[in-house]
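**Q** Sequence and predicted structure are below.
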Amino acid sequence: MSRDSIDLNADLGEGFGRWTLTDDERLLTVVTSANVACGFHAGDAPTMRRVCELAAERGVTIGAQVSYRDLAGFGRRAMDVPAAELAAEVAYQIGALEVFARAAGSRVSYVKPHGALYNRVVRDGEQAAAVVEGVLLAGRALPVLGLPGSRLHEAAAAAGLPPVPEAFGDRAYRADGSLLPRGQEGAVVSDPGEVVERSVSMARTGTVTAHDGTVVPVGARSLCLHGDTPGAVELARRVRAGLEAAGIRVEAFA
């Protein structure tokens, strides 16, 4: 499914204390949606507040990037969390970010899982249902950003939450539409020209070529670029310029 417009999102606020990873200020001049770390894989209260203020000033939509409680592993380690506990922790993270979003004159407009949780809820129905329960527990029927065809999107739709399909310009895909695990060679696409080409192609054709050459449908409403990628700001600028040069409007989905 081709589109004449698409959202461009990035993971932001991924620092803690004196340690910073993402160039939030400059990325917020490029993206239309900000997936803000809520303290479980990265982020702390001052960082969340600052990113929300910057996003609100620049008209960038704020989303809660929820994670397993895993600061040491940056939320990328597999964890087994009981469903009730996960639901409560998802609600907790959304609520924390909502305080700072509202104080900045904005609000949390969507939810996106991070890292190991993102990949887990592609296939794990119980964990997917727990994430959805957490969104509902937080008090609003927020859109849920994730891979098309995932168990997360099935659970979201069943609960009345809008599922928003997402694609990745800088990540390699498997033939089944899932992401190639980061531990495998070629999982992260590092060539800027290739990332731009893939991003434009996904927006125009609704498909991406998987690692094995299979053409995979993605139907993305939003494209993600990782804020922790080396040269992330310049890459985001090139992707946006490429999309606009192809006649594709870059605008928030929420």
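**A** Cool, the structure landed.

**Q** Please count neighbours and contacts with C-alpha atoms only from this point.
**A** OK.

**Q** you'd agree residue 219 is in a helix?
**A** No. The assignment for residue 219, made by DSSP: H, G, I helix; E, B strand; the rest coil, is coil rather than a helix.

**Q** Which residue, other than its chain neighbours, is closest to it?
**A** Nearest non-adjacent residue to residue 219, counting by CA to CA, 6 or more residues apart in numbering: residue 206, 4.5 Å away.

**Q** Check it against this one:
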Amino acid sequence: MFKVDLNADVGESYGDFIVGEDDRLIPIITSANIACGLHAGDYKIMDHTVKLCKKYGVKIGAHIGFNDIFGFGRRSFPIDSNELEMLISYQLGALMGVCKINDAEINHVKLHGALYNIVANDLNLSRTLILTVRRFDASIKIYGLSRSETEKAAFLLDHPFYAEVFSDRAYQSDGQLVSRNKNNALINDAEIIVKRMIHLIKTGQISAENGDMITLKADTICIHGDQIGAAVKADKLKSALVESGIEVKSE
């Protein structure tokens, strides 16, 4: 039996500024990555999003990024292990507090944007990520890029890891994501998204931008909640996965 988790980046609104369509998207997905207030989100949005996840039985994750609300966490900054440890601790602690008053638990941590990519390519920073999360709770999973240094660090440290693939992003032949600065980085056609994800889950392979077939482990598929029509795309993807015999669930 094939199975996969379906996650989305949510809780990215700020005050009265609304990003995405979380009320429609969260009932569809199986795990949620909630922004923790630095790249997006705020304390009220976090509370609302945790409540939505509880209502629909969706696993809760901390979506941790750079302190870069102007750049939505997608700008790169120099970072060392100590600063990464503090960034993780500050944001994970904030979401844990919100979860505590809502009688909810954190299932996973997923880094966001530029921070995600920097750590995915650095074994030492990946170790810092895992060891910091472990100080909070050793059962909290790491969601990270398939074939990354983060996956390698999780294996070396024997920490629970979900290899993540992206439904709406193009891949390079080395397994890295195509830069958002390129015109072909994002895939918006829902039919293409569905076909490539079903093929990946069933074969372990996906076509890179140059046409090469690359192998990726896929424990979880990401939907970007800030994209237009994210809920519709997620619903089509989930329905198609189920119809093709793939169970959509989070352990």
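**A** Now that the structure is in, tell me what you want to look at. The shown structure was predicted, so the numbers you read here are calculated from the model rather than taken from an experiment.

**Q** just to revisit the earlier point, and the residue nearest to residue 219 of structure 1, what pairs with it in structure 2?
**A** Using TM-score structural alignment, the partner of residue 206 of structure 1 in structure 2 is residue 204.

**Q** count of neighbours near that match?
**A** Per other CA atoms under 10 Å, the neighbour tally for residue 204 of structure 2 reads 15.

**Q** Could you double-check that it sits in contact with residue 198?
**A** No. Residue 204 of structure 2 is beyond contact range of residue 198, at 9.6 Å (criterion: CA atoms under 8 Å).

**Q** just the strands in the stretch 51-200 of structure 1 please.
**A** In the stretch 51-200 of structure 1, the strands defined using DSSP state E, counting those that start in this stretch lie at 61-66, 108-113, 144-146, 163-168.

**Q** Now render those as CSV, adding mean neighbour count.
**A** Rendered in CSV, the data for those read as follows (neighbours: other CA atoms under 10 Å):
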stretch, mean neighbour count
strand 61-66, 28
strand 108-113, 24
strand 144-146, 25
strand 163-168, 24
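
**Q** Which residue numbers in structure 2 does stretch 72-82 of structure 1 align to?
**A** Using TM-score structural alignment, stretch 72-82 of structure 1 pairs with 70-80 in structure 2.

**Q** Please point out which parts of stretch 76-89 of structure 1 sit buried.
**A** Buried residues in stretch 76-89 of structure 1, counted by 16 or more other CA atoms under 10 Å: 76, 83, 86-89.

**Q** Which among the strands of the stretch 51-200 of structure 1 is found nearest to residue 37 of structure 1?
**A** When the strands of the stretch 51-200 of structure 1 are compared by CA to CA, strand 61-66 sits nearest residue 37 of structure 1, at 5.1 Å.

**Q** Mean deviation, that closest one versus structure 2?
**A** Averaged over the aligned pairs, strand 61-66 of structure 1 sits 0.6 Å from structure 2 after superposition, using mean CA distance after the TM-score superposition for structure 1.

**Q** Which residues outside that strand are in contact with it?
**A** The contact list for strand 61-66 of structure 1, computed with CA atoms under 8 Å, 6 or more residues apart in numbering, reads 11, 32-38, 40, 52, 55, 90, 93-94, 97, 101, 106-114, 252, 254.

**Q** Which among those count as buried?
**A** Judged by 16+ other CA under 10 Å, buried ones among the contacts of strand 61-66 of structure 1: 11, 32-38, 40, 52, 55, 90, 93-94, 97, 101, 106-114, 252.
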